[in-house]
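> Sequence unavailable; structure follows:
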């Protein structure tokens, strides 16, 4: 059953049931009140009749009966009996209504039990014990409350009409509310059903953003954003691999060609040694890609203690083989003589890959044969700046810098796929760090990475 139907049925059934029970309670309460009030009037009628008879006992009986017909008997369809202390009948009204077994009622009346009430069909029967001038008397009244039943019947009709009217109103209100409440849920369902990772889907927007539906829509939008990022990373995984593996594979193929054409054994042996080192480098790149994939899928990434300055020096030495005439000037700032101010907790392969990419960019995009690397410790983090002189990125292009396949105007004529920086960005995320870009003037590029120290 859909949520809309559940809201409609549950809300309607609950309200209608409570309304029906409330109206039944009102009717029952009024019926009890009518009966109680009428029986009190019967009691008063007995005592009033007795007092009237006492005052008029010397009057002619014919005159008394005529007076009774006018003043007493025509009020109700009733039968009234009054007995003395010996339970002998001293007065009987002239009405034709009969009281069944008055002796049983008289037996139950006494000074301790001076009030009895019962029903005979629609008639109310009341028996009382009372005293007058130190004498005991008994009275029994059986009457039909025509006026009370008329009001009760009118009330019943009003309540039934009210119940039907409320039922109709509740059903229409339930339909409206069920549509209003289920609309954002249906919208979320439609979005999920028609969601396409290939296109840019707008987030779900609803008017009430602070209720549960708003929270649900917000969580859905967050989930879709994360899923889209994960899907985008998975989609471009092959591009990451191509970007990282193309150069080492080309080197391997080139080495094989050299070995194939080489006849000198010593030279062949040297090429094989180089090939071995290049193969190890390729293996490291593959392992780095696997570590990122693990992090993207929520798996635990292996972490070691990494001395950042030593890592930078090692990479600088390795890059000398690629660009022997390029120099890196490495400096320290705000670093105390403590190893913990240079040590982070991270994945060796990933951090090496990130730093290597940044240093390679310094080589590729520098107009000079040198670059500066500043290392500083600040607020529980180690910050490394990679500074090179060369054409900068325009203000308009900066917003796209860490997106897939973006290449600025300064990259014209240079090989690449526009994946290196997004690769570094994801590595920084894995290490709870960040990367940013800024420029100094029109010819200085500064890339800065910041990673928490191992003690923080």
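Noted; the coordinates are in hand. Predicted model, so just to flag it, every value in this text is computed and none were measured.
> Only C-alpha atoms from now on, for both contacts and neighbour counts.
Will do.
> First residue to last residue on stretch 412-431, what's the distance there?
One end of stretch 412-431 sits 32 Å from the other (Cα to Cα, to the nearest Å).
> for stretch 108-119, same thing?
Terminal residues of stretch 108-119 lie 15 Å apart, using Cα to Cα.
> Name the residues that touch that stretch?
Where contact means Cα atoms under 8 Å, 6 or more residues apart in numbering, the residues beyond stretch 108-119 that reach it are 39, 105, 124, 125, 126, 127, 128, 129, 130, 138.
> Identify the farthest-apart pair in those.
When Cα to Cα is used, the two most widely separated members of these are 124 and 130, lying 19.3 Å apart.
> Strands - which of the contacts of stretch 108-119 land there?
By the criterion of DSSP state E, membership of the contacts of stretch 108-119 in strands covers 124, 125, 126, 127, 128, 129, 130, 138.
> Closest one of the residues you listed to residue 213?
The closest of those to residue 213 turns out to be residue 124 (Cα to Cα; 59.1 Å).
> Which entries within the ones in strands among the contacts of stretch 108-119 meet the buried criterion?
Among these, those that count as buried by neighbour count (16 or more other Cα atoms under 10 Å) are 124, 125, 126, 127, 128, 129, 130, 138.
> Comparison target, given below:
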């Protein structure tokens, strides 16, 4: 069921309940008002009959004739008068005697002064009447034809009005629900136009700050992120294809050259050695891509534990020097740490080794003496690592781009690389809630500053 119909049904149901409650209260009020008004009327008639009987000394026959004549044209009360000893003094129509007064009833009237009750649908009232020094009891009973007819008519009209109102409310609710959801339908039509090849479509955002505008803004922001992700993915695939094609082409060329004609032993060794270097480049590229994928995972999917920063640095140095024996790496601690807690960070051991090894590799490759050093210090509950090397430096125009995947600067002619290392390093540092920055002076010094939070804070 569509939301518009659900809202219409809910709106109609709630409004119908409120309308029913309102109608019920009005109807009950009208019933009670009719009852109270009719009691007052027959009470007045009882007093009037008492005055005629006692004060005016009207005969019983005259009063009975008046009663019978009035019955032909209007609702006339049937009245009886008793003395304090329950002796009947007068009765309008003793043959019918609708009340059939009992001593118990008359006793209650004397004690309370007034008694109201129903006999079937007839309303009866009993009152005490004082004449001279004596007390009398007058009972009066009548049927409210006019009042009941008005109540019945009112009930019929209210039922028809209620049904008509429900129909109007239902149609109005459906109209307004559709009107309210028209912007949502417009959004749906716009979203249906979005495809993988047409990702530049955006929802229209109105100036009003309502929920739909907030939804449109949020959806547009999501589309921006997805579009950037798609573009990054396209660029990623394109760069990977390029990086893989270069060593593969070189391997194929070497092998084809080896097969094209006979070579001496030395020539074959050179071909095998060149092929091996290209294969190693492929392995390093594959490893970097795998590490980049790991660093892009959700943090909740990566295991973190408390590890010592000095041990990670030593392992990263060993990892780098195992691959490149000529690289020299120095580790300095600016202060003596008082306890092990000051050396602990919460992180993933493998990823941090990869990140630091990448910085070591980058520093040694582009330094004049193949040397990179790192200074370790502590400040404001953070570990600060400054990796520096004296070398060719980085062009100032390229500083904002060196952390982009597959970016290679003008120094790419000096040392081989695939443009993944620094991008991977930044992802790993951010994954550990840290940050990395770089400063460089052309042909002087380059420094990478890494800040990581301590595990105890």
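In hand now; what should we look at? Computed from a predicted structure; not experimentally measured.
> And the TM-score between these chains?
TM-score for the superposed pair, counting by TM-score structural alignment, normalised by the length of structure 1: 0.67. Supporting figures: 436 aligned residues with a Cα RMSD of 5.5 Å.
> Of the buried ones among the ones in strands among the contacts of stretch 108-119 of structure 1, just say which sits nearest to residue 180 of structure 1.
When those are compared for distance to residue 180 of structure 1, the smallest value, 53.7 Å, is given by residue 124; criterion: Cα to Cα.
> Tell me the spacing between the alignment partner in structure 2 of residue 110 of structure 1 and residue 22 of structure 2.
Using TM-score structural alignment as the criterion, residue 110 of structure 1 maps onto residue 106 of structure 2. The gap separating residue 106 of structure 2 from residue 22 of structure 2 is 40 Å, by Cα to Cα.
> Comparing those two, which shows the higher neighbour count?
A count of neighbours by other Cα atoms under 10 Å puts residue 106 above the other of residue 106 of structure 2 and residue 22, at 22 against 11.
> so where do the helices sit in structure 2?
3-50, 60-71, 103-112, 145-180, 182-191, 211-260, 265-295, 309-323, 349-365, 421-431 (DSSP state H).
> Report back the residue of structure 1 that's furthest from centre.
Relative to the C-alpha centroid of structure 1, counting by Cα atoms, centre = their mean, residue 60 is the outermost residue, at 89.0 Å.
> Next, the contact list for that residue, please.
The neighbourhood of residue 60 of structure 1, defined by Cα under 8 Å, 6+ apart, contains no residues.
> ok, now which ones touch residue 59 of structure 2?
With contacts taken as Cα under 8 Å, 6+ apart, residue 59 of structure 2 has the following neighbours: residue 53.
> Would you mind giving the ones in strands among the contacts of stretch 108-119 of structure 1 as JSON lines with distance to residue 84 of structure 1 added?
As requested, those are exported to JSON lines (distance: Cα to Cα, whole Å):
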{"residue": "124", "distance to residue 84 of structure 1": "22"}
{"residue": "125", "distance to residue 84 of structure 1": "19"}
{"residue": "126", "distance to residue 84 of structure 1": "17"}
{"residue": "127", "distance to residue 84 of structure 1": "13"}
{"residue": "128", "distance to residue 84 of structure 1": "12"}
{"residue": "129", "distance to residue 84 of structure 1": "10"}
{"residue": "130", "distance to residue 84 of structure 1": "10"}
{"residue": "138", "distance to residue 84 of structure 1": "6"}
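> Go ahead and confirm residue 448 of structure 2 touches residue 438.
Yes - at 4.5 Å, residue 448 of structure 2 counts as touching residue 438 under the criterion of Cα atoms under 8 Å.
> can you tell which of the helices of structure 2 is closest to residue 381 of structure 2?
Nearest to residue 381 of structure 2 among the helices of structure 2 is helix 309-323; the distance by Cα to Cα comes to 13.8 Å.
> So which bits of that closest one are buried?
Buried residues in helix 309-323 of structure 2 (16+ other Cα under 10 Å): 309, 312, 313, 314, 315, 316, 317, 318, 319, 320, 321.
> does the fifth one really touch residue 352, like I thought?
Right, residue 315 of structure 2. No - the pair residue 315 of structure 2 / residue 352 is not scored as a contact, 10.0 Å apart, by Cα under 8 Å.
> what number of residues lie near residue 428 of structure 1?
20.
> sorry, that was for residue 358 of structure 2
Here the number of neighbours of residue 358 of structure 2 (other Cα under 10 Å) works out to 23.
> Can you verify my assumption that it contacts residue 428?
No - counting by Cα under 8 Å, residue 428 is not a contact partner of residue 358 of structure 2; they are 11.1 Å apart.
> who touches both of those two?
When contacts are counted by Cα under 8 Å, 6+ apart, the set common to residue 358 of structure 2 and residue 428 is empty.
> roughly how far is stretch 285-295 of structure 2 from the heart of the chain?
For stretch 285-295 of structure 2, the gap between its own C-alpha mean and the chain's C-alpha mean amounts to 37 Å (Cα atoms, centre = their mean, to the nearest Å).
> so how far does that stretch sit from its counterpart in structure 1?
Compared with structure 1 after fitting, stretch 285-295 of structure 2 deviates on average by 4.5 Å (mean Cα distance after the TM-score superposition for structure 1).
> in that stretch, what counts as buried?
The neighbour-count criterion (16+ other Cα under 10 Å) identifies 285, 288, 289, 291, 292, 294, 295 as the buried residues of stretch 285-295 of structure 2.
> ditto for stretch 208-224 of structure 2
Burial within stretch 208-224 of structure 2, assessed by neighbour count using 16+ other Cα under 10 Å, is assigned to 212, 213, 216, 217, 219, 220, 223, 224.
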